[in-house]
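> coordinates only, sequence not included:
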């Protein structure tokens, strides 16, 4: 039996070709997430300091 190039590709081949790396999908939002988390942490630390003091 010979390979027929007109056949549709295997589902596993299509999935492997379209696979997206999780790290590469997160990298574009890092410049927005880090300052937002930093601001939230500063706010929480200030709130704790006022509450304790």
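Ah, there it is. Small disclaimer: the values here were computed from a predicted structure and weren't measured. Residues are numbered from 1 along each chain as shown.
> rest of the way, CA atoms for contacts and neighbours
Will do.
> just give me the neighbour total for residue 43.
Per other C-alpha atoms under 10 Å, the neighbour tally for residue 43 reads 12.
> distance of it relative to residue 49?
Using C-alpha to C-alpha, to the nearest Å, residue 43 is found at 10 Å from residue 49.
> before we move on, what about residue 38?
Counting by C-alpha to C-alpha, the gap from residue 38 to residue 49 is 16 Å.
> okay, one more to line up with it:
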């Protein structure tokens, strides 16, 4: 007799921190651009 075949793949639990850090290279520059725009808008409005 042969050993039974195991076709079940164990699912590795996803790390929530790893899921967030994948998006950091896009989110941080985008947030910086929005902040610069808002600060420039406030400076022009107050001038």
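Nice, I can see it. Bear in mind that the values here come from a model prediction, so they are computed numbers and not experimental data.
> what's the TM-score here?
Here the TM-score for the pair of chains, by TM-score structural alignment, normalised by the length of the second structure, is 0.69; 38 aligned residues with a C-alpha RMSD of 1.6 Å.
> next, the contact list for the residue nearest the centre of the first structure, please.
Geometric centre of the first structure, nearest residue: residue 26, 3.1 Å, by C-alpha atoms, centre = their mean. With contacts defined as C-alpha atoms under 8 Å, 6 or more residues apart in numbering, residue 26 of the first structure has no neighbours.
> where's the equivalent of it over in the second structure, which helix or strand?
When the second structure is aligned by TM-score structural alignment, residue 26 of the first structure is paired with residue 20. Element membership of residue 20 of the second structure [criterion: DSSP states H and E] is helix 16-21.
> just after that helix, pick out the following helix or strand.
Immediately after helix 16-21 of the second structure, counting by DSSP H and E, sits helix 24-46.
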